[in-house]
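K.L.:
Got a predicted model here, sequence first, then my questions.
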Amino acid sequence: MSNSTIAYIKVSIAMSIIGSFVVVNKFILEQIPIFLASELRLLIASLILLPMFYRKERRLPTLYKKDVFVLLIQSFVGIFLFSICLLYGLQYTSAVESGIVLSCTPAVMGVIAYVFLKEKLGFAKISGILLTILGTVSINVFGIIATNSISFSSLFGNFLILCAVIGDAIFFSFGKLLSKAWSPLAISTALSIVGAILFLPLAIHDALSVDLSEISITIWLLVFYTAIVVTILAVILMNQGLKVIPASVASVFTALTPITTILLSSLVLKEDIYWYHILGMGFVVLGIIVLTRTKEKPVGMNVVKTDEAK
């Protein structure tokens, strides 16, 4: 197989794994509070990544001021705030709707790239962004019409998920600003450690009200799954793929994240999928296709996702 084919497979697997993160957390949050769950995931990931990093690279790359700034932004917005918004959002809305809103990430990335990175937005990109916005809005508007009632809880949950999407998009977009000296493993290790530090005070507060001995083996296994499979394996696969294929091509595969989330939500959580979910998903997928039709030079993206997932 060619390097490109292998890269496509790696990115596909990574995106599918990230899609499972939403569903898995629905179960974890039944027994473990949000901040403690995030701390456990990042702490376990850090304890695994540190020996891996030391064995392979020995020391961190040269720390330039710009790299420190970017890593801090990624840690705070893309890990800390992303996790809070996503996990709190899941308490108010369904995993199905969460998955659809999360699929708007490429469109939000386009807006952020235009505002902060001064990248140009052509007709195709603007059309794609508008289609994804239409998809997100249709879920909420048609949902209200179909049920003939307004669920403020669901609307608030979807709003929090959208905030998580913005954090996710900032994470990916700002990753382009890191110097090439930073390997995927180095970035993943650094961000996991910083993320664990950020969550520590809040996690300690959560831990005081939880009897860890009462947490079931199944939930502990799911916590280790989020740390090892989602935070480490998916991240490594993603970054290996992004070093070979252009970011514009890789963004197509983000559609696998909400599709995985929706399928698992239906199969595992037994959540219902309504016609307005399919309509909204259709607009979003169409928007992603339109967005990625614009031709760009193959530029690798040196980014890492430690939550989705974040």
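P.N.:
Happy to help now that I have it.
K.L.:
rest of the way, CA atoms for contacts and neighbours
P.N.:
Fine.
K.L.:
which SSE is residue 98 in?
P.N.:
Using DSSP states H and E, residue 98 maps to helix 95-102.
K.L.:
Distance from that helix to the middle of the chain?
P.N.:
When C-alpha coordinates are averaged (C-alpha atoms, centre = their mean, to the nearest Å), helix 95-102 and its chain have centres 12 Å apart.
K.L.:
which helices and strands does it pack with?
P.N.:
Under the contact definition 3 or more C-alpha pairs under 8 Å, 6 or more residues apart in numbering; DSSP states H and E, helix 95-102 sits against helix 3-28, helix 123-147, helix 152-174, helix 256-267, helix 275-291.
K.L.:
Take these and lay them out in JSON lines including mean neighbour count and distance to residue 92.
P.N.:
Shown next, in JSON lines, are the helices and strands packed on helix 95-102 (neighbours: other C-alpha atoms under 10 Å; distance: least, C-alpha to C-alpha, whole Å):
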{"stretch": "helix 3-28", "mean neighbour count": "21", "distance to residue 92": "11"}
{"stretch": "helix 123-147", "mean neighbour count": "19", "distance to residue 92": "14"}
{"stretch": "helix 152-174", "mean neighbour count": "23", "distance to residue 92": "5"}
{"stretch": "helix 256-267", "mean neighbour count": "22", "distance to residue 92": "15"}
{"stretch": "helix 275-291", "mean neighbour count": "21", "distance to residue 92": "17"}
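K.L.:
Of the ones you listed, which is nearest residue 192?
P.N.:
helix 152-174 (13.5 Å; C-alpha to C-alpha).
K.L.:
Next, residue 61: secondary structure please.
P.N.:
The three-state label given to residue 61 by DSSP: H, G, I helix; E, B strand; the rest coil is coil.
K.L.:
any idea how far it is from residue 169?
P.N.:
Separation of residue 61 from residue 169 (C-alpha to C-alpha, to the nearest Å) stands at 25 Å.
K.L.:
contacting residues for residue 158?
P.N.:
By C-alpha atoms under 8 Å, 6 or more residues apart in numbering, the contact list for residue 158 reads 89, 92-93, 97-98, 101.
K.L.:
between the helices and strands packed on helix 95-102, which one is nearest to residue 74?
P.N.:
Closest of the helices and strands packed on helix 95-102 to residue 74 is helix 152-174, at 5.0 Å (criterion: C-alpha to C-alpha).
K.L.:
Please spell out which residues along the next helix or strand after the closest one are buried.
P.N.:
Following helix 152-174 in sequence order, the next helix or strand is helix 184-207 (DSSP H and E). Using 16 or more other C-alpha atoms under 10 Å as the test for burial, helix 184-207 gives 184-200, 203, 206.
K.L.:
let's bring in a second one:
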Amino acid sequence: MKGKFQAYMYLALAMLMVGSTVVASKIIASGLPPFTATALRFALAFPVFLILMRVSGVAWPKLRRAEWLILLIQAVAGSVGYTSLLIAGVRLTSAADAGVIIGTLPICRCGYRHLCAARTSQPFFTDGDRAGCCWRLVDSFLP
């Protein structure tokens, strides 16, 4: 039971951090350009990441050249691209609207996977996708 409780606590903390992203991005967008803010965010996060690796005893991964290329593409398109566009977007809209738009990510992810992924044997929606989409629908109707 302890392992399950610990997992739930980690997931709850992760959701608190994710939920604060829109608010933090709105504050950041008022004072910094998107790419500067993104660079600052990752410059601050990297030492924390290294400390967590050291504390948990995880070694730096040994990747082949092709794996580094994939990792670089994912970082640029995913983390850096997402963060830069998020900061640019909240500069132009309210934090509440940005939260609603970001809440549609599970549906967008499903559509993207369906259109671009070569794996056609997977179902269009996984259980996690269904849960995220249902939560987004419920949350849309709450005051």
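P.N.:
Arrived safely, thanks for sending. Not measured: the values here are computed from a predicted model.
K.L.:
Can you pull the TM-score for these?
P.N.:
TM-score of the superposed chains, computed with TM-score structural alignment, normalised by the length of the second structure, equals 0.74; 139 aligned residues with a C-alpha RMSD of 3.3 Å.
K.L.:
quick one: contacts of whichever helix or strand comes after the helix holding residue 98 of the first structure?
P.N.:
Heading C-terminal from helix 95-102 of the first structure, the first helix or strand you meet, by DSSP H and E, is helix 105-115. Outside helix 105-115 of the first structure, the residues that touch it by C-alpha under 8 Å, 6+ apart are 119-121, 125, 128-129, 132, 165-166, 168-170, 172-173, 251, 254, 287-288, 291.
K.L.:
how close does the helix holding residue 98 of the first structure sit to the second structure?
P.N.:
After superposition onto the second structure, helix 95-102 of the first structure sits on average 1.1 Å from its aligned residues (mean C-alpha distance after the TM-score superposition for the first structure).
K.L.:
picking that back up, among the contacts of residue 158 of the first structure, which pair sits farthest apart?
P.N.:
Across the contacts of residue 158 of the first structure (C-alpha to C-alpha), the longest gap, 13.6 Å, separates 92 and 101.
K.L.:
between those two, which one's more packed in?
P.N.:
residue 101 (28 against 20; other C-alpha atoms under 10 Å).
K.L.:
was I right about that one contacting residue 160?
P.N.:
No - if you go by C-alpha atoms under 8 Å, residue 101 of the first structure and residue 160 don't touch, sitting 9.9 Å apart.
K.L.:
ok, residue 93 of the first structure - contacts?
P.N.:
Residue 93 of the first structure sits next to 153-158 when contact means C-alpha under 8 Å, 6+ apart.
K.L.:
if you set the cut-off to 10 Å instead, what comes out?
P.N.:
Counting by C-alpha atoms under 10 Å, 6 or more residues apart in numbering, residue 93 of the first structure touches 151-161.
K.L.:
Can I get those in TSV including distance to residue 238 of the first structure?
P.N.:
Supplementary listing: the contacts of residue 93 of the first structure in TSV, determined by distance: C-alpha to C-alpha, whole Å:
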residue	distance to residue 238 of the first structure
151	36
152	36
153	34
154	31
155	31
156	31
157	28
158	26
159	27
160	25
161	22
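K.L.:
Which of the residues you listed sits closest to residue 1 of the first structure?
P.N.:
Once C-alpha to C-alpha is applied, the member of those that ends up nearest residue 1 of the first structure is residue 161, at 37.6 Å.
K.L.:
Which residues are in contact with each of residue 92 and residue 101 of the first structure?
P.N.:
Shared contacts of residue 92 of the first structure and residue 101, defined by C-alpha under 10 Å, 6+ apart, comprise 158-161.
K.L.:
which one of these sits closest to residue 49 of the first structure?
P.N.:
Nearest to residue 49 of the first structure among these: residue 161, at 28.0 Å, using C-alpha to C-alpha.
K.L.:
sorry, back to before: can you check which of the helices and strands packed on helix 95-102 of the first structure gets nearest to residue 224 of the first structure?
P.N.:
Among those, the nearest to residue 224 of the first structure by C-alpha to C-alpha is helix 3-28 (10.8 Å).
K.L.:
Any idea how far the closest one is from the middle of the chain?
P.N.:
Counting by C-alpha atoms, centre = their mean, helix 3-28 of the first structure comes out at 10 Å from the chain centroid.
K.L.:
average gap between that helix and the second structure?
P.N.:
Following the fit onto the second structure, the mean deviation recorded for helix 3-28 of the first structure is 1.9 Å by mean C-alpha distance after the TM-score superposition for the first structure.
K.L.:
Can you name every helix or strand that that helix contacts?
P.N.:
helix 34-56, helix 82-89, helix 95-102, helix 217-225, helix 234-242, helix 247-250, helix 256-267 (3 or more C-alpha pairs under 10 Å, 6 or more residues apart in numbering; DSSP states H and E).
K.L.:
Export the ones you listed as a markdown table, with columns for distance to residue 137 of the first structure.
P.N.:
Supplementary listing: those in a markdown table, determined by distance: least, C-alpha to C-alpha, whole Å:
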| stretch | distance to residue 137 of the first structure |
| --- | --- |
| helix 34-56 | 27 |
| helix 82-89 | 17 |
| helix 95-102 | 9 |
| helix 217-225 | 32 |
| helix 234-242 | 29 |
| helix 247-250 | 25 |
| helix 256-267 | 16 |
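K.L.:
Can you check which of those gets nearest to residue 12 of the first structure?
P.N.:
Closest among these, using C-alpha to C-alpha: helix 256-267, at 7.0 Å.
K.L.:
Report the angle between the closest one and helix 3-28.
P.N.:
Helix 256-267 of the first structure and helix 3-28 are oriented at 40 degrees to each other (axes from the mean of the first three to the mean of the last three C-alpha atoms, to 10 degrees).
K.L.:
nearest spatial neighbour of residue 24 of the first structure, skipping sequence neighbours?
P.N.:
Excluding its sequence neighbours, the residue lying closest to residue 24 of the first structure (C-alpha to C-alpha, 6 or more residues apart in numbering) is residue 222, at 6.7 Å.
K.L.:
Much appreciated, bye for now.
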